[in-house]
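Chemist: kindly return the folded structure for what I paste below:
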Amino acid sequence: MDDNHPWFRKFHPNADAPVRLVCFPHAGGAATFYFPVSRALGPAVEVLAVQYPGRQDRRAERCVDDLRELAGLIVAELRPWCDRPLALFGHSMGATVAYEVARRLERDGTPPIGLFASGRRAPSINGDESVHLRDDQGIVQALRELSGTDSAVLVDEEMLTMVLPAVRGDYRAVETYRHGGGPELTRPICVLVGDSDPVTSLAEARAWDGHTTAGCRVEVFPGGHFFLRAQAEGVHRAILRHLGEWSAGDPPARFVTAQA
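Modeler: As a prediction, this is how the structure comes out:
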């Protein structure tokens, strides 16, 4: 398998790691967002960070603005990496992409051992967002409100010109997504959410319970939509704890909410 694969970044390769964690970025995000996670979890966990088309070194490629199409493309590239236990982690838009990837892997007969859904409401709950229809300044304002983009980028017109097409495409993908029904996951889900997240309520986070038959745990952290930056240490502990449980096959409680 190619360590320089266009779809995946391995910042800290470890061929002997017993489990892989595939990480899916938020809208407008890139694989480098997960560099700190890769560093913190190694060498016990090998992190594969997904690089969507249309950003950084893939900037010249078409941004995929249909979430199901994006999930299908990722699954086709991910199959060779399913030779050892695999878990999925997605933040915001990435949580929904990871969920759709997990469903496809299950249909293929290679299910992940579990799914981490961070900062995103359950797929069955539709929102009324229309950020992708705003003008450029409207999209920039949305990015400022969530504090997920480097402030230096938001005031650099040249940088904005480069990143806004991917941001708009990602918002279109996640805002037009609708859950299609069908079989749900047979593997556990861990939901991570900030206690003051303006776009994901605790009730919406708990609704992920309806998307698995194997148990759902909600971990609540102090902070807003990008709580996982300020609460990185606690997030990393939670990931390692759940990966250990899932790898061992310990049955989770049907539904648990925990305050980090």
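
Chemist: when you work out contacts or count neighbours from here on, use the C-alpha atoms and nothing else.
Modeler: Fine.

Chemist: list the buried residues of the lengthiest helix in the chain.
Modeler: In the chain, with assignment by DSSP state H, the single longest helix is helix 157-175. Judged by neighbour count (16 or more other CA atoms under 10 Å), helix 157-175 contains these buried residues: 160, 162-175.

Chemist: one more, so I can put them side by side:
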Amino acid sequence: MTEPFAIFEHSMGELLTYELCHKFQNEGNPALVHICLRRKAPQLKGRKRLIHIFPKHEFISDILKLDGKVIYFKNKDLEDIFLPNLRTEFKSIETYEFNPKNNLPNSFLWSGR
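Modeler: Predicted structure coming up:
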């Protein structure tokens, strides 16, 4: 990429975005201008509970507490498709290990909870 760009990310993609920004920087890409994420900074520990290892009914119950409008739990076929992916996403977030890297030189905004 040669044109300036910004990245705005939400939810589970934020750690991926953080790592991707470092990859861009390491490849000599100077175009990254702004990064805006809603998560805690990656060096701060995330979730205290590891819900990805919960039994199915507990896992779903916790997901519904986060977002009660998750429609794929209202349909058994969709649940069977999405549940393994959700577990994988939560595992990625819950087991993420921060590895200090070079600072990102551009505007970086964390507005974490």
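
Chemist: superpose on structure 2 and give me the mean offset of the longest helix of structure 1.
Modeler: Comparison of helix 157-175 of structure 1 with structure 2 after fitting gives an average deviation of 0.7 Å (mean CA distance after the TM-score superposition for structure 1).

Chemist: which strands or helices does that helix pack on?
Modeler: Here helix 157-175 of structure 1 touches helix 93-108, helix 151-154, going by 3 or more CA pairs under 8 Å, 6 or more residues apart in numbering; DSSP states H and E.

Chemist: switch to 10 Å and redo it
Modeler: Judged by 3 or more CA pairs under 10 Å, 6 or more residues apart in numbering; DSSP states H and E, the packing partners of helix 157-175 of structure 1 are helix 67-78, helix 93-108, helix 136-146, helix 151-154.

Chemist: next one: the third one to chain centre, how far?
Modeler: Taking the mean of its C-alpha atoms, helix 136-146 of structure 1 sits 20 Å from the chain's own mean (CA atoms, centre = their mean, to the nearest Å).

Chemist: give the aligned range of that helix in structure 2.
Modeler: Here helix 136-146 of structure 1 aligns to structure 2 at residues 56-66, judged by TM-score structural alignment.

Chemist: and the matching stretch, what's buried?
Modeler: 59-60, 63.

Chemist: contacts for that stretch, please.
Modeler: 50-54, 67-71, 73, 79, 83, 86-87, 90 (CA atoms under 10 Å, 6 or more residues apart in numbering).

Chemist: equivalent analysis for stretch 35-50 of structure 2, please.
Modeler: With CA under 10 Å, 6+ apart, stretch 35-50 of structure 2 has contacts from 5-15, 17-19, 21, 59, 90-91, 93-100, 104, 106-113.

Chemist: if we can go back for a sec, Val218 of structure 1: which of the helices and strands packed on helix 157-175 of structure 1 is closest?
Modeler: Val218 of structure 1 sits nearest to helix 93-108 of all these, at 13.8 Å, using CA to CA.

Chemist: what angle do helix 93-108 and the next helix or strand after that closest one make with each other?
Modeler: Following helix 93-108 of structure 1 in sequence order, the next helix or strand is strand 114-118 (DSSP states H and E). Orientation check (axes from the mean of the first three to the mean of the last three CA atoms, to 10 degrees): strand 114-118 of structure 1 against helix 93-108 gives 160 degrees.

Chemist: how far does strand 114-118 of structure 1 sit from its chain's centre?
Modeler: Per CA atoms, centre = their mean, the centroid offset for strand 114-118 of structure 1 relative to its chain is 8 Å.

Chemist: next: stretch 41-53 of structure 2.
Modeler: For stretch 41-53 of structure 2, the distance to the chain centre is 11 Å (CA atoms, centre = their mean).

Chemist: could you do stretch 76-96 of structure 2 as well?
Modeler: Using CA atoms, centre = their mean, the offset of stretch 76-96 of structure 2 from its chain centre is 13 Å.

Chemist: what range does it cover in structure 1?
Modeler: With TM-score structural alignment as the criterion, stretch 76-96 of structure 2 aligns to 157-177.
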